[in-house]
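1. how does the following fold in three dimensions:
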Amino acid sequence: MDSVLFRDQFGTPEMREIFSDESVVQRWLDVEAALARVQGRLGVIPAWAAEEIESKARVELIDLEELKREMDRTAHPIVPLLRLMKRVCEKDAGEYIHWGATTQDIVDTGTVLQVRDALDEIERSLRELHARIKTLCVRYRDQVMVGRSHGQQALPITFGFKAAVWADEIRRHLGRLAQMRKRVLVGQFSGAVGSLAALGEQGLAVQRALFAELGLETPEISWHVSRDGIAELVCVLAICAATAGKIAHEIYCLQKTEVAELEEPFAMGKVGSSTMPHKRNPPACETIVAVARLVRHSVPAALEAVMAEHERDKMVLQTEREFIPRVCAMTHLVLRKLGAVLDGLSVRTGNMEKNLFLQNGLLMSEAVMMRLSDALGRQEAHEIVYRICMDVFERGGSLKQALMEDPVVAGRLDEDDIDAMLDPRVYTGLCGHFVDQVVAQPLP
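-> Here you go, the predicted model:
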């Protein structure tokens, strides 16, 4: 993710900034500053000390190389930071930093602040993605194409209908993000084992004021070993990434030479092969699919972290420190990259039309069966049309010719009837209605 060569295939500049070392330390300092501010206001610590702590809680005043050396020496992240803060604070103000807190309070709350920033970026990208897809829904509402099931041609649909399925899925993800925020963006301040013993009766007042100051929810009880919120975060982001991966994979499949209905953006200079100059590969879609898989594969680690021990457990925190930034970065990457793909997506309507007739009428077998069902019953009609279709599939020819030559069918349908039934443009059902319905839905 930090590679100069490959970082933009696994993350975005925004996420690298949110989860950079400087941002991590600044978020810790933001929590310490807010804690001192509310404690000074409530008379827990001297007001002058709170002002001094707040004025010096800036990452540029901290020597990060020295912090790293001390973290290695002490095997602890926050104690070295407190010592460095004491050094830069005037008088004895440094003695009042971290009053009544424990390390995990600062680290967890700092992480939640970073996650909030990350979710803002991810939600923005989801909304932009939804807008792009909605444009496709409207533009191609009535563009008929082949609908496929089990990898085979099935029935006609419209491209607008296909895009509307994507749009509705993303709308639901925005709802999930909104609901999740209240459970995930929750502060942590409860002392060594969650009891707030160090502050006694003042503990609740400090806790409520601290989280009001930081704009976070106040927990009902300590979540030091309740990591379900983090697990939910990862699961929801994995679902979002999976949708992006699914759409990218669909474009990848429809870009195959033999189908050629869609193509990701291409510009001269984009090389498909070091040895085959003709290749126009879909590398953006391939990257989206690959990275979406990596996000999904992070879910087990997040679920493992829920199984924490006693009242504190650093083992789960160590895994979270690794996968939270990675999952946020990769999720943002796939959403942004998919947005770029859709921005320049080439929709080859001519090939969509051509592929409707690739099987010489077999695409319309359901329409024929349903028409014959009125006279023969559904099961009997299915048996007859099945027999005719399999013969055409194996021997070649067209469904129209086979229907006209079949005595059972020919006795009930004339050529005009058969031509009307075999027209894929009139058999898209309620595709247009469903597109309109999805486009009209407000976003959460």
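2. going by C-alpha atoms from here, please, whenever you check contacts or count neighbours.
-> OK.
3. residue contacts, the residue nearest to Arg87 when sequence neighbours are not counted?
-> What sits nearest to Arg87 in space, not counting adjacent residues and going by Cα to Cα, 6 or more residues apart in numbering, is Gly94, at 7.3 Å. Going by Cα atoms under 8 Å, 6 or more residues apart in numbering, Gly94 touches 49, 53, 82, 85-87.
4. these, buried ones only, as a PyMOL selection?
-> Selecting the buried subset of these in PyMOL, with 16 or more other Cα atoms under 10 Å as the burial test, is done by:
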select buried, resi 49+53+82+85+86
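5. and the contacts of Gly94 as TSV, adding distance to Leu119 and secondary structure?
-> Formatted as TSV, those follow (distance: Cα to Cα, whole Å; DSSP: H, G, I helix; E, B strand; the rest coil):
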residue	distance to Leu119	secondary structure
Ala49	34	helix
Ile53	29	helix
Leu82	29	helix
Met85	30	helix
Lys86	33	helix
Arg87	35	helix
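6. out of the contacts of Gly94, who's nearest Val291?
-> Nearest to Val291 among these is Leu82, at 37.8 Å by Cα to Cα.
7. against Leu113, how distant is the residue nearest to Arg87?
-> 24 Å (Cα to Cα, to the nearest Å).
8. which of the residues in the helix or strand that contains Glu394 are classified as buried?
-> Per DSSP states H and E: Glu394 is located in helix 378-395. By neighbour count on 16+ other Cα under 10 Å, the buried set for helix 378-395 is 381-382, 384-385, 388-389, 392.
9. list just the nearest of those to Gln152.
-> The closest of the buried residues of helix 378-395, once distances to Gln152 are taken by Cα to Cα, is Cys389, at 14.5 Å.
10. the closest one contacts Gln401, correct?
-> No: assessed by Cα atoms under 8 Å, Cys389 is found out of contact with Gln401, at 11.1 Å.
11. what residues sit buried inside the longest helix anywhere in the chain?
-> If you go by DSSP state H, the chain has its longest helix at helix 103-139. Using 16+ other Cα under 10 Å as the test for burial, helix 103-139 gives 103-116, 118-119, 121-127, 129-130, 132-138.
12. to compare with the earlier structure, here is another sequence to fold:
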Amino acid sequence: MTTGEQRWAAGLYRDYQIAGLFCDDTLFASFSCFEQALINGLAKTGLVAPADAADLARQIAAFKPDGAAIAEASMRDGVPVPEYVRQLRAHVTGPAKPMLHHGATSQDLIDTATIQALASVNAILSDRLETLLALLSGLSARDGENQLQAITRMQPAVGFHASDRIAAWRHTVQALRDRLPALKEQTKILQFGGAVGDLQALGENADIVARSIAQELGLRWPGHSWHSARGPVLAQANWMSELTGTLGKIGQDVALMALRGNEDIRMSGGGSSSAMPHKQNPVTAERLITLARFNATLVSGMHQAQVHELERSGAAWMLEWMILPQMCETAGTSLSAANALIQSIESMGKSA
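-> Take a look at the predicted model:
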């Protein structure tokens, strides 16, 4: 997510911990791990002598790419891998050098790096979800017996307890947390297809090499490439949009409760107004609403990026790079904001 020169806005929307998972250094480190795993896999088939593979893997691990040159070349190539591999070939020596990158293609490296980034994203989101669930439980334990006015279709309905509204928030968050292990498994998947997705350059050795790479990288080999079948990243995007929508609902509820006054909710740390010093604006709640709407907008772009032409796409794939990291950041900062919002509630409802 880029805010240009509007540095004042970055803190509202950025998640620097998650942004770091998509930076150049992290990407190139993933490329290095892939190339090391590939040469080790080739050694298991006898295509490379084990000692030569080990020597080449050590050289790959020690390689420091020229990021500026890769960025410049990417304007020509549309991807960072060709220049990365060109630099790597110039760096390494030895009998195994001709087998460097053998059987792989740019998409294998980039998609696998994305999958590895998503694994780290999901670990962060999981921790923040657990924190949010604990905070909601604590809020219910403290204020749950207090009285609230239920509102349906923007009109007063019947009285109920604060715990009832908190439970509605918690149930949806809990459901998303419960689905996260399945999402992690779905996205823990190696991309490996070679030039056109069929690993033809490896022939009968393809499955052995693929399984070896997957094992070394801690991923699952599905038995085929998914160059043009974007289910794993689309599932991640859908889940994150649902997550931010769930948190946006909490933010909207809190903002409306703040409008109703202290008998509904009292919070600390509200935002100030330049014109009305008496105001304490529910800025964090507003952020949750905005972040939810932003991810809801972005997820439609991910569905557009699902449409790859024929065996591999450049245009659809590029759109994915632009959108998915922003969705990850938005999900992360939304969870952090939700945790801060719940912690800011000094009281909820009217004590009996």
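13. rewinding a little: touching the helix holding Glu394 of structure 1 from outside, list them.
-> Applying Cα under 8 Å, 6+ apart, the external contacts of helix 378-395 of structure 1 come out as 362, 365, 368-370, 372-373, 398-399, 402-403.
14. what does stretch 130-149 of structure 2 give?
-> 156-164, 166-167, 170, 173-174, 177, 263-264, 335, 338-339, 342-343, 347-352.
15. which of the residues you listed fall within strands?
-> Among the contacts of stretch 130-149 of structure 2, the residues falling in strands (DSSP state E) are 156-161, 347-348.
16. top of these by neighbour count?
-> Counting neighbours by other Cα atoms under 10 Å, Met348 leads those with 27 neighbours.
17. can you give me the strands for the stretch 1-150 of structure 2?
-> 147-152 (DSSP state E, counting those that start in this stretch).
18. what are the contacting residues of stretch 251-260 of structure 2?
-> Under Cα under 8 Å, 6+ apart, the answer for stretch 251-260 of structure 2 is 264-266, 282, 284-289, 338.
19. sorry, that was for stretch 16-24 of structure 2
-> The contact list for stretch 16-24 of structure 2 (Cα under 8 Å, 6+ apart) reads 26-27, 67, 114, 117, 120-121, 325, 328-329, 332.
20. how about the residues you listed, which pair is most distant?
-> Maximum distance among those (Cα to Cα): 26.8 Å, for Gly67 and Gly332.
21. A strand includes Asn281 of structure 1, no?
-> No: counting by DSSP: H, G, I helix; E, B strand; the rest coil, Asn281 of structure 1 falls outside a strand, being coil.
22. which ones are touching it?
-> Per Cα under 8 Å, 6+ apart, neighbours of Asn281 of structure 1: 271-272.
23. what do you get for Gly194 of structure 1?
-> 221-224, 311.
24. let's see 6 Å
-> When contacts are counted by Cα atoms under 6 Å, 6 or more residues apart in numbering, Gly194 of structure 1 touches Ser222.
25. what range in structure 2 matches the longest helix of structure 1?
-> Taken onto structure 2 by TM-score structural alignment, helix 103-139 of structure 1 occupies residues 106-142 there.
26. so what's the residue count around Glu72 of structure 2?
-> Glu72 of structure 2: 12 surrounding residues under other Cα under 10 Å.
27. for Asp117 of structure 1, see how far away the counterpart of Ile18 of structure 2 in structure 1 is.
-> Taking TM-score structural alignment, Ile18 of structure 2 has Met15 as its aligned residue in structure 1. From Met15 of structure 1 across to Asp117 of structure 1, the span is 9 Å (Cα to Cα).
28. just Cys137 of structure 1 next, same as before
-> Cys137 of structure 1 is 31 Å from Asp117 of structure 1, by Cα to Cα.
29. ok, Thr109 of structure 1 next?
-> Applying Cα to Cα to Thr109 of structure 1 and Asp117 of structure 1 gives a distance of 13 Å.
30. go on, Asp417 of structure 1?
-> On the measure of Cα to Cα, Asp417 of structure 1 and Asp117 of structure 1 end up 61 Å apart.
31. look up how far His303 of structure 2 lies from the residue nearest to Leu324 of structure 2 when sequence neighbours are not counted.
-> Nearest residue to Leu324 of structure 2, sequence neighbours excluded (Cα to Cα, 6+ apart): Ala237, at 6.9 Å. Using Cα to Cα, Ala237 of structure 2 is found at 9 Å from His303 of structure 2.
32. now which residue in structure 2 aligns to Pro407 of structure 1?
-> Counting by TM-score structural alignment, Pro407 of structure 1 lines up with no residue in structure 2.
33. check His249 of structure 1 too.
-> So, by TM-score structural alignment, His249 of structure 1 is matched to Gln252.
34. contact partners of stretch 55-65 of structure 2?
-> Gln36.
35. aligned partner of Arg165 of structure 2 in structure 1?
-> Looks like Arg165 of structure 2 aligns to Lys162 there (TM-score structural alignment).
36. gap between the residue nearest to its match when sequence neighbours are not counted and Ala164 of structure 1?
-> The shortest distance from Lys162 of structure 1 to any residue other than its chain neighbours is 8.0 Å, reached at Cys137 (Cα to Cα, 6+ apart). Cys137 of structure 1 sits 6 Å away from Ala164 of structure 1, going by Cα to Cα.
37. show me what contacts Thr331 of structure 1?
-> Counting by Cα under 6 Å, 6+ apart, Thr331 of structure 1 makes contact with Ala241.
38. quick one: it from Val186 of structure 1, how far?
-> 21 Å.
39. how about Arg58 of structure 1?
-> Arg58 of structure 1 is 23 Å from Val186 of structure 1, by Cα to Cα.
40. more neighbours: which of those two?
-> Neighbours per residue, other Cα under 10 Å: of Arg58 of structure 1 and Val186, the larger number sits with Val186, 22 against 18.
41. what's the counterpart of that one in structure 2?
-> Checking with TM-score structural alignment, Val186 of structure 1 has Ile189 as its match.
42. name the nearest residue to the residue positioned nearest the centre of structure 1, sequence neighbours excluded.
-> In structure 1, the centroid-proximal residue (Cα atoms, centre = their mean) is Cys240; its distance is 2.5 Å. In this structure, Cys240 of structure 1 finds its nearest non-sequential neighbour in His173, 6.4 Å apart by Cα to Cα, 6+ apart.
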